[in-house]
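In: Provided below are the primary sequence and the corresponding predicted coordinates.
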Amino acid sequence: MTLFVSHSSQDKAAIQNLLKALRDARQHVWVDETLGGGDAWWRTILEQIRGCDVFVYALSNNSMASKPCQAELRYAEALRRPILPVQVGPVDSMRLTPLAETQVIDYRNPNVDSGIQLIEAVHELKEKLEPLPSPLPEEPPVPFAYLMRLGNTLADPELSARQQAELVSELKVGLHEDGADPAARRDIARLLAKLRDRPDVTYQARNNIDALLKSVDEEPSTEAAAPVATPGAPAEPESGAVPAAGSDAAPPHAPKVGKRHRPRARLLIAGGAGLAVLIAIVVAAVVLLRPKPGPATLSLESILLSDAEINSIAGTSNMAKTPDNQGKTFKDVSKAVDVSPRWCMGVLYPGADLTYEDSGEKELDWAALEDSGGWVRAGEGNHHFVDQAVAAFPTRDQALDFVRRSANEWAACDGKTVTATYLDNGRAYTWILDNLTGHAPQITQMYRQQGERPSYACQRVLQAASSYVIDVKVCGDHITDQGSVIAAKMAVKVPKSAGPKF
């Protein structure tokens, strides 16, 4: 009679009390403590899940963010194994977990009562054990299998520039999606370093790898990975921390804005004449030292074209934007669309999170226009669609470098057939990509819909203008170079002398 304990590798310390309590109650516990990775490791785990009497899920933010834990949980549910969720760490929202309707035992601070509750729940669930379904459900794939595949590719004696670009792009996607998992993050870093140190690595690939490795060295920016304060234990303020909003206190060692500190001087002033001279000096100082107003901060929205301008260029009359299809942050495309191959997402979607995250951009604004003003996706009928975005970077060089890196990623998709499947309704759209044209500061790429309407196409344009990046997609029948025209008109609105003010 076996209990399978599913847990995140980040919770090894947190589950020790749970394991001890189960073993002290003479329960046979199986937990992945010594196995490595790969096919054999995953086959052993799945075999243990099939043979267990109770599937114990060590619930925490870490396990909810873990691909292996989620795959194990779904497989146990498909096998009709009794599931016992035991909370061992913080959970941001229990309602958003797949176990929201299941009673959870809180074992973060174990005591006699929670120990009794735990063992009673184990015995009750064992009595509810059902036979395995026949036929057995499909086995989940090995988590992070793509890393093993990429490792095998890196073992090849020669890699073309295109192969290197594909490797970098796929590892970038992996870092975005799996970077919160420490083991996956380490493996991605090792593969990137291995590619960078190859004698045949291209200059562009090495630059892109160095940028990715810099982000690997930083802490992953996910809520699951962020430290969570224990209830009842107030967090200690860090040295030099900025005070909370609304506080009148200034940060330690921070200069007060707008004031200049000068050494005190003793002035000996005699009579009215001396006072007049002093007043004159003070007035002159105020006039001379008053800060001159700088150039007004440019609104990114002012760079976007109006509905009338877009319709004129696209040869349409009724395209319009709505509040639902515009925004001031990059789009969470990776959470809404499954793109295959994944690294081609940036070619299909302007302003995408996977493209702009960790790019150095400081601000982004976008708007999409459609025939009816509603939300109908590109590729639906003969639907006209224009997506325009503009991103502000701190310097011209950073904007130009972003276009250069994107050119390398887009080129890795030359000639590929790419499928975009929307997760809300399962609709899939398949596109055939042409080759990349141009180079920084402007690149373009066409892609056409496969199947029913070969005349339906989209043009993507990415252009650096001063310290801004203009990001455009235009779709419809008989699209030629309308995207470049839109980008050029947007570039005219960018000030040539000064960059964005942050």
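Out: Arrived safely, thanks for sending.
In: contacts, neighbours, all on C-alpha from now
Out: OK.
In: and the helix or strand containing L125, what other elements does it pack with?
Out: Per DSSP states H and E, L125 falls inside helix 112-126. Helix 112-126 sits against strand 54-59, strand 83-87, strand 105-106, with contacts defined as 3 or more Cα pairs under 8 Å, 6 or more residues apart in numbering; DSSP states H and E.
In: and with 10 Å instead?
Out: strand 2-6, helix 16-24, strand 54-59, strand 83-87, strand 105-106 (3 or more Cα pairs under 10 Å, 6 or more residues apart in numbering; DSSP states H and E).
In: another structure for you, compare them:
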Amino acid sequence: MRRGRRRWATLGITAAATLAAGCGNAQESANSAALVPESALGDLLLSARDVQSMMNGAPLIPQPVDSGMDDNRNLLPNLNCLGVWHPGESAIYGGSDAGTWQAVRRQLLRAPGNDQWRSSVVQSVATYTSPDTARDFIAQSADRWAKCTNHTVNITLNDQRLPRWRSGDLDISPDHLRMPISRSAGAATSSCEHVISARANVVIDVLACAPGTLEVRQASQMADLIASHVPSAG
């Protein structure tokens, strides 16, 4: 009887170990399936029609989708404010070979003509190696953005001064940052909202600006809509 009990006990332990291993493999497969590949990034960007609708019908001309980061550190060397001022900056995200982001799709939509960028949207999505590394970027950005609240920036490009830029208070929630921004050039004023968030292994980065002094919330709405298209584990 004792030998039989030992044999059944051994079989039970083996079965439990096999079941645990199977569950672990299933979880790994589920997590891998939830990762967004580079090939799916372009589909996450909102259409020009969706963006215009969310911007209250403002006519916005979509520019070609860019597959690289931007680099404006020569205009704004203050890295704490650079990431607030403009989405998708290489000095903030780092190089794709540095083990951070893997791929990016970035697009500008702006009003026709020269309106000093008063009506514009920049949407950007970048994949990371894992959800944890995407969330780490949000945490790092929170530290930088916190050092650029209620800050005024004057930038000159080709001997011409760009609209004066002033940030507001930083709003932090889990995996989500929001900063209101105002731009002014003479009597012309525009209001902006910059939002970054993490969903699965994707960092979503949206800046929306509209003429006037009314608070802009469309960047949050766009970021949420993009996030709703990103699969998540569970």
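Out: Received it, and whenever you're ready, just let me know what you need. Please read all numbers here as calculations on a predicted model, not as lab measurements.
In: where in the second structure does the helix holding L125 of the first structure fall?
Out: On the second structure, no counterpart of helix 112-126 of the first structure exists by TM-score structural alignment.
In: so how far is the longest strand anywhere in the second structure off the chain centroid?
Out: As assigned by DSSP state E, the longest strand anywhere in the second structure is strand 188-199. Chain-centre distance of strand 188-199 of the second structure: 11 Å, with Cα atoms, centre = their mean, to the nearest Å.
In: also stretch 76-96 of the second structure?
Out: With Cα atoms, centre = their mean, you get 12 Å for stretch 76-96 of the second structure.
In: kindly report the same for stretch 114-134 of the second structure.
Out: 5 Å.
In: before we move on, back to that, could you point out which element follows the longest strand of the second structure?
Out: strand 202-211.
In: mind listing what's buried in that next one?
Out: V202, V203, I204, D205, V206, L207, A208, C209, A210, P211 (16 or more other Cα atoms under 10 Å).
In: read off where the helix or strand following that strand ends up in the first structure.
Out: Using DSSP H and E, the helix or strand that follows strand 202-211 of the second structure in sequence is helix 218-228. Residues 482-492 of the first structure are where helix 218-228 of the second structure aligns, with TM-score structural alignment as the criterion.
In: how far apart are that stretch and its match in the second structure?
Out: In this overlay with the second structure, the average offset of stretch 482-492 of the first structure from its partner residues is 0.5 Å by mean Cα distance after the TM-score superposition for the first structure.
In: hmm, back to that, could you dump the helices and strands packed on helix 112-126 of the first structure to a markdown table with distance to D332 of the first structure and mean neighbour count?
Out: Below are those laid out as a markdown table (distance: least, Cα to Cα, whole Å; neighbours: other Cα atoms under 10 Å):
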| stretch | distance to D332 of the first structure | mean neighbour count |
| --- | --- | --- |
| strand 2-6 | 29 | 22 |
| helix 16-24 | 37 | 15 |
| strand 54-59 | 26 | 27 |
| strand 83-87 | 29 | 22 |
| strand 105-106 | 33 | 18 |
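In: just send the ones you listed back as CSV, with distance to L354 of the first structure too.
Out: Below are those laid out as CSV (distance: least, Cα to Cα, whole Å):
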stretch, distance to L354 of the first structure
strand 2-6, 30
helix 16-24, 37
strand 54-59, 28
strand 83-87, 32
strand 105-106, 36
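In: for E363 of the first structure, find the nearest of these.
Out: strand 54-59 (36.3 Å; Cα to Cα).
In: report all helices and strands that the helix or strand following that closest one contacts.
Out: Note on strand 54-59 of the first structure: by DSSP H and E, the next helix or strand toward the C-terminus is helix 61-65. The elements that helix 61-65 of the first structure packs onto, with contact taken as 3+ Cα pairs under 10 Å, 6+ apart, are helix 67-78.
In: so which bits of the helix it packs on are buried?
Out: K67, P68, C69, Q70, A71, E72, L73, Y75, A76.
In: what do we get in the second structure for the first one?
Out: When the structures are aligned by TM-score structural alignment, no residue of the second structure is matched to K67 of the first structure.
In: how much space between K67 of the first structure and H383 of the first structure?
Out: According to Cα to Cα, to the nearest Å, K67 of the first structure and H383 of the first structure sit 37 Å apart.
In: roughly how far out does the helix or strand containing A17 of the second structure sit from the chain middle?
Out: Here A17 of the second structure, judged by DSSP H and E, is contained in helix 2-34. Helix 2-34 of the second structure sits 39 Å away from the centroid of its parent chain (Cα atoms, centre = their mean).
In: now stretch 210-221 of the second structure
Out: 18 Å.
In: again with stretch 138-158 of the second structure
Out: In terms of Cα atoms, centre = their mean, the centre of stretch 138-158 of the second structure is set 16 Å apart from its chain centre.
In: any buried residues in it, and which?
Out: Going by 16+ other Cα under 10 Å, stretch 138-158 of the second structure has these buried residues: I138, A139, S141, A142, R144, W145, A146, C148, T149, V153.
In: which one of those is nearest H176 of the second structure?
Out: I138 (7.0 Å).
In: could you check how far A58 of the second structure is from Q218 of the second structure?
Out: 12 Å.
In: list residues touching both of those two?
Out: Common contact partners of A58 of the second structure and Q218 (Cα atoms under 10 Å, 6 or more residues apart in numbering): V51, A210.
In: so which of those two has more stuff around it?
Out: Q218 (23 against 15; other Cα atoms under 10 Å).
In: does the more buried one touch A210 like I think?
Out: Yes - if you go by Cα atoms under 10 Å, Q218 of the second structure and A210 touch, sitting 9.4 Å apart.
In: please enumerate the shared neighbours of those two.
Out: Contacts common to Q218 of the second structure and A210, judged by Cα under 10 Å, 6+ apart, are M55, N56, V121, C192, E193.
In: okay, the last one and A187 of the second structure: tell me how far apart.
Out: Looking back up the chat, that one is E193 of the second structure. E193 of the second structure sits 20 Å away from A187 of the second structure when distances are taken as Cα to Cα.
In: which one's more surrounded, those two?
Out: Legend: neighbour count by other Cα under 10 Å for E193 of the second structure and A187, higher for E193 (24 against 5).
In: what does the more buried one correspond to in the first structure?
Out: Per TM-score structural alignment, E193 of the second structure is aligned with Q459.
In: check A142 of the second structure too.
Out: Match for A142 of the second structure (TM-score structural alignment): A407.
In: ok, now how distant is the residue most central in space within the second structure from C81 of the second structure?
Out: Geometric centre of the second structure, nearest residue: I204, 2.1 Å, by Cα atoms, centre = their mean. From I204 of the second structure across to C81 of the second structure, the span is 18 Å (Cα to Cα).
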